[in-house]
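Asks: Pasting a predicted model and its sequence here:
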Amino acid sequence: MTVWDRPEPSPRPAPLDRERIVAAAVALADEGGLEAVSLRKVAARLGAGPMRLYGYIATKEELFDLMVDEVYAEILPEGRPGDWREALRVLAERTRLAALRHEWLADLLGGRPALGPNALAVSEATLAALDGLADVDTAMRAVETVGAYYIGAIRREIANLRAERATGLSESDWQRARGPHVTGMLATGRFPALAKFVHEGTEVDAGTSFATGLEWILDAVAAKLARPPA
C-alpha cells in the first residue's frame, strides 16, 4: 500500500495533515537540501511531536515521495500541448524550472517512477500527446530518451550551481583560475582535439545549452516516429 492509499488519522489534538507536513518538508529542503529534512525537523517546524507524524507518514522515503509529487504539480502543463513535440519540450523545460526552484529535486529524479497523483497526471498529459503516433513501446522509448537527456542535463546544471556556492567561484571564475594549467597542458601538443575545442568553441549559458540539446533530441525522436515500421 502506498502512502496515497493509506487514510490519514484524525487531525486532533492539534491541526495536522499530510499537506501541511509536505509543505514544511519542502520548505526545509529548499533551505538546506534533502539532508535538512527529517521527520523530527518537520515536526519541530510544525510545533508537533515527532511521533505524531508517523500516523501520517511511515518513513522518510514516503515523505520524499510526497515532496516529489508536490513539485510535479508545478511541472504539470497548464494547457493541452499542441503536439507530441511540444508535450515533451514542455515536460523537459518545466522540470528544469522546477529543479532550479527546488534544487533537491535533482537528487530524486531518474529513479523509480513517481506514482503520486500529480506525477501520474504529468505522465498522462505527455503520453496522451504521443497516443496513436507510434506503437506503445516506441512511444515509451521516446519519453525515456528525452527524459534521460533532461534529467542528466538538470543534474549537471544543479551540480555546477552547488559548486559555485561551495567555492565562491562562478564557472567563468573557475575557468580563469585554472587557465594557466589548461594552457600549459594544451601547449604540450598532446591534446590537439581538445585544444581546438577550447580555442574555437563558443561558450553559452546553461539555459541555451539545455534548449539546444533538447531540440537535437526531439529531432532524433521525430526521425524515429517518421520512420515506417519494419
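Replies: Structure received. Residues are numbered from 1 along each chain as shown.
Asks: can we go C-alpha only for contacts and neighbour counts from here?
Replies: OK.
Asks: where exactly do the helices run in the protein?
Replies: 18-32, 39-46, 50-53, 60-75, 84-101, 105-108, 117-130, 136-167, 171-187, 192-200, 206-226 (DSSP state H).
Asks: Of those, which is nearest Asp5?
Replies: Closest of the helices of the chain to Asp5 is helix 117-130, at 10.9 Å (criterion: C-alpha to C-alpha).
Asks: Can you give the contact residues for the closest one?
Replies: 69-70, 72-73, 75-77, 80-84, 87-88, 91, 114, 139 (C-alpha atoms under 8 Å, 6 or more residues apart in numbering).
Asks: relative to helix 206-226, how tilted is it?
Replies: Using axes from the mean of the first three to the mean of the last three C-alpha atoms, to 10 degrees, one finds that helix 117-130 and helix 206-226 are set 50 degrees apart in direction.
Asks: this is the other structure I want to compare:
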Amino acid sequence: MSADKQQVPSVWTRPRRQREQPALSREQIVSEAVALLDAEGLEALSMRKLGTRMGAGATSLYRHVANKDELIELVVDEVYGELEVPEAEAPEGWRAAVDASAHSLRAMALRHPWVASVLGQVGLAHLGPNLMHMSDRMLALFRAAGFDGGEADQAMKTVIAYVIGTATSEAAYLSLLARSGQDERDWLESLRPASEQAMQDHPRLREGQAARQGKDPRTVREENFDYGLQRVLDGLAARLDRR
C-alpha cells in the first residue's frame, strides 16, 4: 500500500483485544452507549461521559474500544440486531416478507433516532455481524423472488434506501417534538392557525391538510410510509413480471 493511501479504520478489521478488564466488557459498554444515545442523542456521546455513567474512567473504556468512531460502529450493529427479517417460505411470499422487514427497520430507526444520522459516516459498519446477518437474510428474500445475485443486491439496497431516507426525516421530526415536551396532536393543533394562514393562497395544500384533519398524526405518518413502500415494491414486482 502506497504511503499516501490509508485503510479505513474500523473495529471490524482489527483483532479484538484479548485482555479485558474483568469488571467491564465491550458488551456492557455498547449497551450503556445505546441507552445514552437514546436518552440524550448523538451530541451527548463521549467516552468521558459514557465512562462517568458506568462509574469508570474513559481510560477503562479505551481498553475495549479504541475511539468514539469504533464505539459508533458497535452501537449501530447492536441496534441492527433488533431487526426481524422473516423467511419467504415460497417465491410468492417474498413481498410480504420484505414488507415486514422494511417496517421492522423503520421501527428500529424510530426507537433509536440517532442511528440514521451516523450510517455511512464512520468506519465499516456494514461488516458488523448483525448488519451482515440482516443483509444476508434480506438478500435471500429477493433471491427467492427470482432476482439474480447482482439485481437482488440492488433491489435490497433500493428498499433500505427508501426506509432509511423516510425514517431519517421522521426521526428528526420526532426528536424535535420530544425536545418540545409536547404531544404530537396538541403541537400540530397549535400550529394549525399559522398553517392555514400560510396556505391561504395554495388551495391544493389546503385540500391536503383538510383531508388529514382530525386523523391521528401517528396513523398519518404510518400511512405515508406504507404508501411509498408499496410503490417501491410495486416497481420491483413489475420488474419480476417483465423478467
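Replies: Looks like it came in fine. What you are looking at is a predicted structure, and each value in this text was computed from that prediction instead of being measured.
Asks: care to give me the TM-score?
Replies: Superposed pair, TM-score by TM-score structural alignment, normalised by the length of structure 1: 0.83. Supporting alignment: 224 aligned residues with a C-alpha RMSD of 2.5 Å.
Asks: related to what we said a few turns ago, okay, the helices of structure 1 in TSV with mean neighbour count and distance to Arg12 of structure 1 next?
Replies: Listed next are the helices of structure 1 as TSV, based on neighbours: other C-alpha atoms under 10 Å; distance: least, C-alpha to C-alpha, whole Å:
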stretch	mean neighbour count	distance to Arg12 of structure 1
helix 18-32	18	13
helix 39-46	17	14
helix 50-53	16	10
helix 60-75	19	21
helix 84-101	19	33
helix 105-108	20	32
helix 117-130	18	26
helix 136-167	16	40
helix 171-187	12	51
helix 192-200	11	63
helix 206-226	14	47
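Asks: Kindly reformat those helices as a markdown table containing distance to Arg6 of structure 1.
Replies: Converted to a markdown table, those look like this (distance: least, C-alpha to C-alpha, whole Å):
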| stretch | distance to Arg6 of structure 1 |
| --- | --- |
| helix 18-32 | 11 |
| helix 39-46 | 18 |
| helix 50-53 | 14 |
| helix 60-75 | 11 |
| helix 84-101 | 27 |
| helix 105-108 | 23 |
| helix 117-130 | 14 |
| helix 136-167 | 30 |
| helix 171-187 | 46 |
| helix 192-200 | 55 |
| helix 206-226 | 38 |
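Asks: Between those helices, which one is closest to Val3 of structure 1.
Replies: helix 60-75 (6.6 Å).
Asks: Centroid-nearest residue for structure 2?
Replies: Ala109 (3.7 Å; C-alpha atoms, centre = their mean).
Asks: per the alignment, Met138 of structure 2 corresponds to what in structure 1?
Replies: Correspondence of Met138 of structure 2 to structure 1, assessed by TM-score structural alignment: Thr126.
Asks: Next one: that match relative to Arg156 of structure 1, how far apart?
Replies: 24 Å (C-alpha to C-alpha, to the nearest Å).
Asks: Repeat that for Tyr56 of structure 1.
Replies: 34 Å.
Asks: Leu105 of structure 1 now?
Replies: 13 Å.
Asks: do Leu194 of structure 1 as well
Replies: The spacing between Leu194 of structure 1 and Arg156 of structure 1, counted by C-alpha to C-alpha, is 20 Å.
Asks: ok, now Arg141 of structure 1?
Replies: 23 Å.
Asks: Determine which residue in structure 1 is aligned with Ala167 of structure 2, please.
Replies: Using TM-score structural alignment, Ala167 of structure 2 pairs with Ile154 in structure 1.
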